[in-house]
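Asker: With the sequence up front, the predicted model follows.
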Amino acid sequence: MTQDIIIATAALFGMLSVIFGAFGAHALKKTLSAEQLQSFEVGVKYQMYHAIVLLVLGFNYTNLSPAIYWCFTIGILLFSFSIYGLVLSDSRGKKLRFLGPITPIGGLLLVIGWLLLLINAF
C-alpha cells in the first residue's frame, strides 16, 4: 500500500463522514426515530475515527503492514455502511436484515486492525 493511497482513502472516508453526519443531523432528523438517529451517528463517528487513524498512518508511513490498511478500510465499509443501510432501510419499513450480521464482522476487522497496529509497533 502506498502512502498516497492511504491518505486518499482517509480523505474520502473523512469527507463522506462529514457529508453523512450533516445528512443525518439535518435531512434525516425529521424522518428517523431517536434510536435510529443514534445508530446512524455511531456509524458516522466510527467512520471518522478510523479515517483519522488512516490519515495519521498515511502521514507517518513507515513499514506499515498492508493488512492494517485493509482491516481498517474493509472494517469501515462493513461496519459503518451496514449501519447506514440498516437504519435507512428500517426508516422506510423495509429493513435489510441481511446487513445485521455484517456490522459485527466490520467491527471485528476494526479491532483486528488495531491489534495489528499494536503488533506492528513492536
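Answerer: It's in. Bear in mind the structure is a predicted one, so any value in this text is a computation, not a measurement.
Asker: Going by C-alpha atoms from here, please, whenever you check contacts or count neighbours.
Answerer: OK.
Asker: Not counting sequence-adjacent ones, nearest residue to residue 88?
Answerer: Leaving aside its chain neighbours, residue 88 sits nearest to residue 95 (7.8 Å; criterion: CA to CA, 6 or more residues apart in numbering).
Asker: Can you mark which positions in stretch 96-106 are buried?
Answerer: If you call a residue buried by 16 or more other CA atoms under 10 Å, then stretch 96-106 has these buried ones: 99, 102, 103, 106.
Asker: any idea how far residue 89 lies from residue 42?
Answerer: 16 Å (CA to CA, to the nearest Å).
Asker: More neighbours: those two, which one.
Answerer: A count of neighbours by other CA atoms under 10 Å puts residue 42 above the other of residue 89 and residue 42, at 17 against 14.
Asker: For residue 30, see how far away the more buried one is.
Answerer: Distance, residue 42 to residue 30, by CA to CA: 18 Å.
Asker: again with residue 37
Answerer: Distance, residue 37 to residue 30, using CA to CA: 10 Å.
Asker: second one coming, line it up with the first:
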Amino acid sequence: MTLLLTLGGIMMFLAVALGAFGAHALKNRLTEDRQKTYQTGVQYHIAHGLGLILFGLAAAQFGSDSLIVLAGWFLFAGIVLFSGSLYALSLTGIRKLGAITPLGGVCFLAGWVIFVLSAIQS
C-alpha cells in the first residue's frame, strides 16, 4: 500500500512538473504535432499516476495482496514506457521511439486487468 501511494505521489508530482514544462518552456520550441504528442504523454501520465494512488487505497481497504501490487507495477511500467517514449519522441523527433509506446499501452491494459481480477477475488 505505502509503495503504491508513494509511487503514485511521485508520478503525479512529475506529471504536473512535466506538464508545466511542456506548457511553458516548450510552447514555442515544438511543432504543433510534437506538442500534441507531448501532451498525450502528460495526460496518460496523470491518469495512471492517479491509478497508482487508487491501487494504493484499494490495497489499504482490501489488503495489499500481490495482485494489486503487481497491477501497480504494470501501471508504473506503462508510465515509463508509454509517457516516457512520447516525451522523448516529442523532444528529439526520433520517430523510432514511437515503437516503444505500444509496449507501455500493453502495460497499462495489463495493470487494469490485473486490478479487476484482484477486485473480483476480494
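Answerer: Perfect, thanks for sending it. Note that the structure is a prediction, hence the values are computed from the model and not measured.
Asker: May I see the buried residues of stretch 96-106 of structure 1 arranged in CSV, with distance to residue 7 of structure 1 as well?
Answerer: Below are those laid out as CSV (distance: CA to CA, whole Å):
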residue, distance to residue 7 of structure 1
99, 28
102, 26
103, 24
106, 21
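Asker: Residue 119 of structure 1 matches what in structure 2?
Answerer: Structural alignment (TM-score structural alignment) places residue 119 of structure 1 against residue 117 in structure 2.
Asker: ok, its match - contacts?
Answerer: residue 67 (CA atoms under 8 Å, 6 or more residues apart in numbering).
Asker: Please apply the same query to residue 9 of structure 1.
Answerer: 51, 54, 73.
Asker: hmm, back to that, which residues touch the residue nearest to residue 88 of structure 1?
Answerer: Residue 95 of structure 1 neighbours (CA under 8 Å, 6+ apart): 86, 87, 88, 89.
Asker: ok, now residue 51 of structure 2?
Answerer: Contact analysis of residue 51 of structure 2 by CA under 8 Å, 6+ apart lists 8, 72, 75.
Asker: Find the nearest non-adjacent residue to residue 83 of structure 1, please.
Answerer: Using CA to CA, 6+ apart, the nearest residue to residue 83 of structure 1 is residue 43, at 6.0 Å.
Asker: Distance of residue 105 of structure 1 relative to residue 119 of structure 1?
Answerer: Distance from residue 105 of structure 1 to residue 119 of structure 1, by CA to CA: 21 Å.
Asker: In structure 1, which residues correspond to stretch 83-90 of structure 2?
Answerer: Taken onto structure 1 by TM-score structural alignment, stretch 83-90 of structure 2 occupies residues 80-87 there.
Asker: Out of the buried residues of stretch 96-106 of structure 1, flag the one nearest to residue 25 of structure 1.
Answerer: residue 103 (21.8 Å; CA to CA).
Asker: Quickly find the element holding that closest one.
Answerer: In the assignment (DSSP states H and E), residue 103 of structure 1 maps to helix 102-121.
Asker: Show me which residues of that helix are buried.
Answerer: By 16+ other CA under 10 Å, the buried positions in helix 102-121 of structure 1 come out as 102, 103, 106, 107, 108, 109, 110, 112, 113, 114, 116, 117.
Asker: once aligned to structure 2, how far is that helix on average?
Answerer: When structure 2 is superposed, helix 102-121 of structure 1 averages 0.8 Å from its matched positions, counting by mean CA distance after the TM-score superposition for structure 1.
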